[in-house]
Each structure stands twice: as structure tokens, then as C-alpha cells.
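J.: Got a predicted structure here, sequence first:
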Amino acid sequence: MLILLCNDDGIHAEGLHTLYESIKSLGRVVVVAPDQEQSASSHSITLHQPLRLKKHQQNFYSVTGTPADCITLGVHEVLKKKPDLVVSGINHGANLGYDVHYSGTVSAAMEGTIMGIKSLAFSSVFLEEKPRFKPAALFAKRLIKSLGRHELPEGVMLNVNIPNVAASQLKGPVICRLGMRHYGEVIVQKLDPRGRKYYWIGGDQKNFADIPGSDCNAVIEKKIAITPLSIQMTDFSFLEKMRNWKI
């Protein structure tokens, strides 16, 4: 099996290396990851400046771009063919609910899905506590092995969130819908030494919406949450209603 491994936390991230060590026995695993932090880069691609590809060691490459860039260069330049699987993660933090629209980790897997490659994204759900990546990496290996017995529909990837607890405390996995996360203040305003305003975007997480069957509810219960995500974003139920609009 040929696996292309990526993330959005960068080539040196602990979650990436822990996942590599866990799945390298499954076949040839090639890492193509951003050269620096690319969290919340979503599905952006680099069009207005050149990209540089650097080989660090055998099967490890970094790219001066986004996670989606990494998948593109990984497939077309490093591997020069489609891998059997694209794996993204392990993300340093959750990708629950609306997070998936902003996540570079999820978007790397989504880029693989667009290319017609079976793809998965893994995230470890932690805030301030010390991350435990090994239980997440062991589950990732288990799920990848199970894909040999199951087929993913065309255009569908799996988004996996693993609670940051000891392996003995993990429950599930459970198949979930996306939930909703609520955040605090989004804009932080400060002054530079010359008295000019500048801003940081990003609020603290406050809580989850209580939605039974959602990924957010699952991880609160220490359950591994698996959510199938589709690249087809059309709302078909509203599509039919909208055809009756008089515009």
C-alpha cells in the first residue's frame, strides 16, 4: 500500500511523526507536509508565488505552501502517481462541527478526495492538557486496515476525532454527523508601539451545542467520532424548492 501522509501543523509536528511511526508498517508511507504551521489555512492553494519542495530524509518532504499544495505536489511531483490512500494528521486539536470548513488537516484529505483518492483526516481533541497522540495513532492504523474490507463512496472522505485520553478510556468508535462549536470573542484588538491598531482573529472555545448523534457530543463522552464528509455541497432538498422561485 502506498500512503501519502500530510498535516497542517508542519513537518516537525509531533502528531505527524507519531502517526507515521504507527502506520509505516502498512506499506510505503511518504510524508509531504507544510514547512511551517498552516492551521486554519482551509482549502487554499498557492497561485501567486512559487512553491519550494525540500527533502529532509528518506520519505520526508516539506513544501512552502498549504496542506492542499502538499497533496498536489505529493501526488504529481514526489510520487508521480496516485497513492492508494491520503492520510492527514494527527492534528494538534479538534476538527469538529464547523471547524472542518477552516481546517487545513481536513482540506488535505478533501484534496485527495477531489483527486479520486481514498482519504482520511485524524485529529486529537485537546485544549490545554498534554496531548496523547499514541492512542489516536493506534486507532488510525486500525481504521486504515479496516478500509480493506469496506469501500468509501466516490467523493466521500472520513473525518476522525479522537478524545485525548488514555487508550483504556477511549470508547467507540461511533459514526456521527457534524455538530456545532461555539466560540468566544472573535476579534482581539491591540496597539503597536506607535499607537496604531492591529488585530488577531480567533476566539476561545466556549462550549458545544448539545446535538445528539453529533461528533461534538461523541467526544464529550470520550467516544471516537467518525464523520463521512462529501465534496458535493449542493443542498438537494432546497434545490427542488428553489426551482419554484420566480426570479
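T.: Yep, that arrived. Residues are numbered from 1 along each chain as shown.
J.: C-alpha from now on. contacts and neighbour counts both.
T.: Noted.
J.: For stretch 17-29, buried residues please.
T.: For stretch 17-29, burial by neighbour count (16 or more other Cα atoms under 10 Å) applies to 17-20, 22-23, 29.
J.: Looking at those residues, which is nearest residue 99?
T.: residue 19 (21.3 Å; Cα to Cα).
J.: circling back: could you export the buried residues of stretch 17-29 as JSON lines, including distance to residue 63 and secondary structure?
T.: JSON lines is the format used below for the buried residues of stretch 17-29 (distance: Cα to Cα, whole Å; DSSP: H, G, I helix; E, B strand; the rest coil):
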{"residue": "17", "distance to residue 63": "16", "secondary structure": "helix"}
{"residue": "18", "distance to residue 63": "20", "secondary structure": "helix"}
{"residue": "19", "distance to residue 63": "19", "secondary structure": "helix"}
{"residue": "20", "distance to residue 63": "18", "secondary structure": "helix"}
{"residue": "22", "distance to residue 63": "23", "secondary structure": "helix"}
{"residue": "23", "distance to residue 63": "22", "secondary structure": "helix"}
{"residue": "29", "distance to residue 63": "17", "secondary structure": "strand"}
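J.: Farthest pair within these?
T.: Within those, two members stand farthest from each other by Cα to Cα: 18 and 29, at 12.7 Å.
J.: picking that back up, reformat the buried residues of stretch 17-29 as a markdown table; add distance to residue 129.
T.: Shown next, in a markdown table, are those (distance: Cα to Cα, whole Å):
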| residue | distance to residue 129 |
| --- | --- |
| 17 | 19 |
| 18 | 18 |
| 19 | 19 |
| 20 | 23 |
| 22 | 22 |
| 23 | 25 |
| 29 | 29 |
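J.: here comes the other one, which I'd like you to weigh against the first:
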Amino acid sequence: MRILIANDDGYLAPGIAALVQACQGLGEIDVFAPERNASGTSNALTLHQPLSLHTAPSGFRYVNGTPSDCVHLALTAGVIPRPDLVLSGINNGANMGDDTLYSGTVAAATEGFLFGVPAIAFSLVDKGWQHLDAAARVARRIVEHVLAHPPAASPWLLNVNMPSTEGLEQADWQLTRLGRRHASFPAVAQHNPRGDLFYWIGPAGEAREDGDGTDFHAVRQGHVSITPLQVDMTDHARLPQWRNWLSQP
């Protein structure tokens, strides 16, 4: 068993160190992570500047690029053998609902999935790393479970969100679907000391589709949310309507 671990918070983040430590003994571990925090970079690949690969004293490899760059290099540059499993995280904050479209954590796992490698993205819902050790132990148990009981269809892609609560290790695991958020809050305009205007992207919107069965609902109830993801964004349910639209004279 060979496991590739990546993240979007950067190779110095506590979350990736905790995940690596938790997975010791499960197989050979390789770490490829961004040099700096790359949250919100989604599935971006760096195409117009070269990427450099360095090794930290910890043995972690780090890349001056995005989470997807990290996994892409690990899988295509010939630096390491092909992994059997890609893990991403543990992220500092939730990746639920629409977050998955923007998340670098989910993107790193998705890059492995696109190359035919099963992958899991792990996130700790509240920022600040509270209960990180417990989250890492839960992550290991989930990895052990998929190794002991491999899903029938491979590759597969899982998005795991863990509540930052006491008793996390005793929390139930629930299979969920993605909820939805309201639109993000407006961009925030500020002036720097020289009077130049710049903007900060506003925070994510509140949950709006968060009923029973969603990732939002599961986490709010104190459960660990496990959501199987796919890359196919085709609107299958409305394909017949679009066929009718296309056939209009």
C-alpha cells in the first residue's frame, strides 16, 4: 500500500502533519503539498510558470503551486511510485455544499480520482484546529475501513467533514449528499495606506439547503459526514427538456 497525502493549507499546516502521523503503519506515505496556503484555488493547474519541487526537513515535498499541481506532479513526474490511495487534508475549516467547487482540499483528492486513484478529502469543520488529534484518529479509522472493505466501483472519491466537538471519536458516520449555500457575502472594499482601492472576496454564504440527508445537517447533529462525489456535472435530470428546446423550430 502506498498513500499520497496532500492538502491546501500548505506543507507546514498542523492538519497535514496530524493526518500523516495518524496514517503511519498503513503503508508507505509520500507527502506533496503547496509551499503556501492555497485555499480556494479549486482545481487550478499552473500552466504559465514552472513549478519547483523541494523537500523539507520533515521529508514532506512542497511545490510552489496549487493542490492540484501537487498531486499532478506526484502522479506524473516520475518522482515516486504510483500511489494506491490519495488523501487530502486535514483542512482548517469545512468543505460542504458549494464549498466543494472552490476547495483546494477537495481538488487535490479530485486530481487523484481523475487519474484513476481512489481518494478522500478530510476537513475539520471549525477553523482553529480544535480537536485535531481526534479528527486525525477518525480519519485513520475511515481509511482503515475503506482498505478493509474496498468499495466495489473504483476509483471513488469521498468528501469527509468532521465536526469540531467533544466526543468526535464516538460520533456516528453518516452517508450524505451535498447541501447548498446562499450566495457569498459581498466583496469588501478597502484602501491601502497609499490610497489605492482593493477588494477582499466576501465570506461564504450561509446554508440554505441543509435538511436531513445533507452534509450540513449531519455535521450540525454532531455526525461525521461522508459524501461520495463525482466529476460529471451534466444536468442529467433536465436533458429531455434541453432536447425539446433544441428541437424547437
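T.: Everything's here; your move. What you are looking at is a predicted structure, and each value in this text was computed from that prediction instead of being measured.
J.: My guess is residue 7 of structure 2 contacts residue 104. True?
T.: Yes: contact criterion Cα atoms under 8 Å: residue 7 of structure 2 and residue 104 qualify, at 7.3 Å.
J.: So between those two, which is more surrounded?
T.: Counting neighbours by other Cα atoms under 10 Å for residue 7 of structure 2 and for residue 104 shows that residue 7 has the greater number, 36 against 31.
J.: how about the nearest residue to residue 220 of structure 1, chain neighbours excluded?
T.: Nearest residue to residue 220 of structure 1, sequence neighbours excluded (Cα to Cα, 6 or more residues apart in numbering): residue 163, at 7.9 Å.
J.: Please apply the same query to residue 126 of structure 2.
T.: Counting by Cα to Cα, 6+ apart, residue 126 of structure 2 lies nearest to residue 93, which is 5.0 Å off, once chain neighbours are set aside.
J.: For that neighbour, which residues are in contact?
T.: Contacts for residue 93 of structure 2 (Cα atoms under 8 Å, 6 or more residues apart in numbering) come out as 123-128.
J.: and those, which of them are in strands?
T.: 123-124 (DSSP state E).
J.: Just among the contacts of residue 93 of structure 2, which is most surrounded?
T.: Most surrounded of those: other Cα under 10 Å gives residue 123, at 30 neighbours.
J.: With residue 136 of structure 2 as the reference, measure out to the closest residue to it other than its chain neighbours.
T.: In space, and not counting its chain neighbours, residue 123 of structure 2 is closest to residue 91: 4.3 Å by Cα to Cα, 6+ apart. Distance of residue 91 of structure 2 to residue 136 of structure 2, computed by Cα to Cα, to the nearest Å: 11 Å.
J.: Could you measure from residue 153 of structure 1 over to residue 229 of structure 1?
T.: Going from residue 153 of structure 1 to residue 229 of structure 1 by Cα to Cα gives 10 Å.
J.: Show the end-to-end separation of stretch 24-43 of structure 2, please.
T.: Termini of stretch 24-43 of structure 2 sit 28 Å apart (Cα to Cα).
J.: same check, this time on stretch 19-34 of structure 1
T.: Terminal-residue distance, stretch 19-34 of structure 1 (Cα to Cα): 16 Å.
J.: Contacts for that stretch next, please.
T.: 1-11, 59-67, 70-71, 74, 89-90, 133-134, 137-138, 140-141, 145.
J.: now swap in stretch 225-235 of structure 1 and tell me
T.: Stretch 225-235 of structure 1 has contacts (Cα under 8 Å, 6+ apart) with 110, 113-114, 155-162, 172-178, 215, 218-219.
J.: Restricted to helices, list the residues you listed.
T.: Counted as lying in helices by DSSP state H, out of those, are 110, 113-114, 215, 218-219.
J.: can those residues go into TSV with extra columns for distance to residue 45 of structure 1?
T.: Output for these, formatted as TSV (distance: Cα to Cα, whole Å):
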residue	distance to residue 45 of structure 1
110	13
113	15
114	14
215	28
218	32
219	31
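J.: Looking at those residues, spot the one nearest residue 186 of structure 1.
T.: Using Cα to Cα, residue 215 comes nearest to residue 186 of structure 1 of those, at 22.8 Å.
J.: Looking at the buried residues of stretch 17-29 of structure 1, which is nearest residue 240 of structure 1?
T.: If you rank the buried residues of stretch 17-29 of structure 1 by distance to residue 240 of structure 1 using Cα to Cα, residue 19 comes first, at 43.6 Å.
J.: Span of stretch 212-232 of structure 1 from start to end?
T.: Using Cα to Cα, the end-to-end distance of stretch 212-232 of structure 1 comes out at 24 Å.
J.: quick one: that stretch to chain centroid distance?
T.: 13 Å (Cα atoms, centre = their mean, to the nearest Å).
J.: One more: stretch 41-49 of structure 2?
T.: From the chain centre to the centre of stretch 41-49 of structure 2 is a distance of 16 Å (Cα atoms, centre = their mean).
J.: Surely residue 163 of structure 2 and residue 129 touch.
T.: No: the pair residue 163 of structure 2 / residue 129 is not scored as a contact, 11.0 Å apart, by Cα under 8 Å.
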